[in-house]
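[1] no sequence for this one, just the structure:
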C-alpha cells in the first residue's frame, strides 16, 4: 500500500535512480492514470465489511483505538479482514487526515481533490461530509470537482488543486507549482502536502479495488453532473538535485529525507514495515 507514497516522495524530493537521472529523460512509462477518463466504480463491495458481531477482541480493540464513533464505517470494517494491516496503516492515515501541519481547509482541499481525480466514492462521501461540517459550501465542493481552473479559488487554492492533478497524473510536480506552494509553505508543510495526496491516492486505489461503498449516514456523494477533466502540465524532466536535502547518515535517501519531518517519520514507518517484512504474503 505504501509503495505509491515511496515513489511519490522519491520523484518529488530527490534525484531518481538510474539512467533517466543522468540524461534528464524519463524511462518508458505506461499511459498515466485516468489518461482516457475515469474507470468504472463498483456499485457493491468485492470484500464486504466485517460485521461487528464477528469481530474478535483484538479487532474490537482496534476499533476503540482508531475508529471514530466506535465502528469506523465500511472502510474500517473492511480493513478488519486484515487486522495487522489495519493496525499499522491507521496512524499515518489519521495523521494525514487530521493532524498534519497543514491548515485544515488546505488539508480538505487536497483530500477531496484526490478523491475526485481517483473517483473514490467512499473518501469523497466521508471527507465531503466533514468539510460541510467545517464550513465548506455546496458550491465549494462542486468547484473542487471542477478543478483548479474553476472560478472562485484564490491563487494558492488553485495551485493546491493543480498540485493534486500533477501528482496523480504525473507522479511529479513542476517547478512552478512547487514554487507556488513553497511561497506560503515551509518545509514541513511541503512534505505534508505530498504525503497527503500520496496517502489518499493509495487508499483510493485500495477502496476502489475492494469496492468499499459510502457509509449510509454520509450525505455527500461524488457530483454526478461534473465532467471528469484532468489536464495538468506535461511532466518535466526528472530532478537533478533534491528539493529537500536528506539528513546526513546511513540509509536510503528517501528515509533520510523523511527524517526531516519527525511526525511523518514516526507514523510512516509502520506502513513500510508491514509491506516489506510483516505481510503474510510470501516474499
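    Good, I have the coordinates. Bear in mind the structure is a predicted one, so any value in this text is a computation, not a measurement.
[2] rest of the way, CA atoms for contacts and neighbours
    Will do.
[3] What strand or helix carries residue 162?
    helix 155-170 (DSSP states H and E).
[4] next structured bit after that helix?
    Criterion used, DSSP H and E; the element after helix 155-170 is helix 175-182.
[5] about what we covered before: list the buried residues of the helix holding residue 162.
    156-170 (16 or more other Cα atoms under 10 Å).
[6] now do stretch 132-149
    For stretch 132-149, by 16+ other Cα under 10 Å, it's 136, 140-141, 143-148.
[7] Return the distance of residue 201 relative to residue 216.
    Taking Cα to Cα, to the nearest Å as the measure, residue 201 falls 23 Å from residue 216.
[8] who's more crowded, those two?
    residue 201 (24 against 9; other Cα atoms under 10 Å).
[9] So the more buried one is in contact with residue 112, correct?
    No - Residue 201 is not in contact with residue 112 according to Cα atoms under 8 Å; the separation is 10.6 Å.
[10] let's bring in a second one:
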C-alpha cells in the first residue's frame, strides 16, 4: 500500500470513527466529589506555569484523567513546566518535538494544543502539515533536521545511532540529549493517558489529524 493510499484509508477510518465517538472513560469529577488532595492539585494547576506561561485549562486535556492520581499530577506538572519553559531547547524546537510525539500517538488533544504554538514559535506551516500527514518534512532548519532524526530513530528503533546521538550532543550537550528524550517521553505519557481515557477535544473541536496505520 502506498503512503497516499494508506493516508486515504486512515482518513476514511477517522471519519467513520467520528460518527461513533468513543465514550469519555474519565470525565471531569463533579466539584462535590473532589477530595482535598484533588482540590489542592487543581489549585496548583490554576496558578499557571512559570516563565510567563499561560494558565492551564484544568477542565480539559490530560489534567482531567490525571486528577485521579493527584500526587502524580502535581509532580508531572512541575516536570512539564521545566520541559516547556526551561529545557535546553527553545520553544520552536520544543514544540516541534511535541508535534512529532502527538503525531506518533495520533493524539488529537496534543496536536490541537500545540500546533498553533509551534507555528507561533517559528515552525513553518509546511513542516507542521508534513508532520500531520505522517511524512518527513522538507525545508526543515538544520536544528529541526537533527532533532527530527533523533526522535524518528528513537520512536522506530527504541534507540539512536552513534552519528545521530553525536549531532545532538555536539549541538546541545549531554543535557540536551537528556532533555530531548524527556520531552518526547513526557508528552508520550500524556498522550497515552489521553488515549486510554478517551478524553474528548474541548468545545466539540473536530479531529485534528488522521489516525495513521501502524
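    Alright, I've got the coordinates. The shown structure was predicted, so the numbers you read here are calculated from the model rather than taken from an experiment.
[11] now the buried residues of stretch 132-149 of structure 1 in CSV, with distance to residue 20 of structure 1 and secondary structure?
    Formatted as CSV, the buried residues of stretch 132-149 of structure 1 follow (distance: Cα to Cα, whole Å; DSSP: H, G, I helix; E, B strand; the rest coil):
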residue, distance to residue 20 of structure 1, secondary structure
136, 43, coil
140, 40, helix
141, 39, helix
143, 37, helix
144, 34, helix
145, 34, helix
146, 34, helix
147, 31, coil
148, 30, coil
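[12] Residue 79 of structure 1 maps to what in structure 2?
    Residue 79 of structure 1 maps onto residue 66 in structure 2, with residues paired by TM-score structural alignment.
[13] same question but for residue 61 of structure 1, I mixed them up
    Match for residue 61 of structure 1 (TM-score structural alignment): residue 40.
[14] Would you mark the buried spots in stretch 105-119 of structure 2?
    Per 16+ other Cα under 10 Å, stretch 105-119 of structure 2 contains these buried residues: 105-112, 114-115, 117-119.
[15] For residue 212 of structure 2, state which of the residues you listed is nearest.
    Distance to residue 212 of structure 2 across these (Cα to Cα) is lowest for residue 106, with 7.1 Å.
[16] just checking, that closest one touches residue 213?
    No - at 9.8 Å, residue 106 of structure 2 and residue 213 do not qualify as touching, with contact defined as Cα under 8 Å.
[17] of all the buried residues of stretch 105-119 of structure 2, which comes closest to residue 139 of structure 2?
    residue 119 (14.5 Å).
[18] Now the one helix or strand the closest one maps to on structure 1. Mean distance?
    Using DSSP H and E, the element containing residue 119 of structure 2 is helix 108-121. Superposed on structure 1, helix 108-121 of structure 2 shows a mean distance of 2.3 Å to its aligned residues (mean Cα distance after the TM-score superposition for structure 1).
[19] How about residue 25 of structure 2, nearest residue that isn't a chain neighbour?
    Distances taken as Cα to Cα, 6 or more residues apart in numbering place residue 197 nearest to residue 25 of structure 2, at 5.0 Å, with adjacent residues excluded.
[20] Show me what the one you found lines up with in structure 1.
    In structure 1, residue 197 of structure 2 lands on residue 210 (TM-score structural alignment).
[21] Kindly provide the distance from that match to residue 199 of structure 1.
    Relative to residue 199 of structure 1, and taking Cα to Cα, residue 210 of structure 1 is found at 17 Å.
[22] one step back: you'd agree the match of residue 79 of structure 1 is up against residue 74?
    No - between residue 66 of structure 2 and residue 74 there is no contact under Cα under 8 Å: 9.4 Å.
[23] ok, residue 74 of structure 2 touching residue 43?
    No - using Cα under 8 Å as the test, residue 74 of structure 2 is too far from residue 43 to be in contact (10.2 Å).
[24] Show me the helices in structure 2, by range?
    For structure 2, the helices defined by DSSP state H occupy 3-19, 36-46, 63-66, 70-85, 91-105, 108-121, 125-132, 142-157, 162-197.
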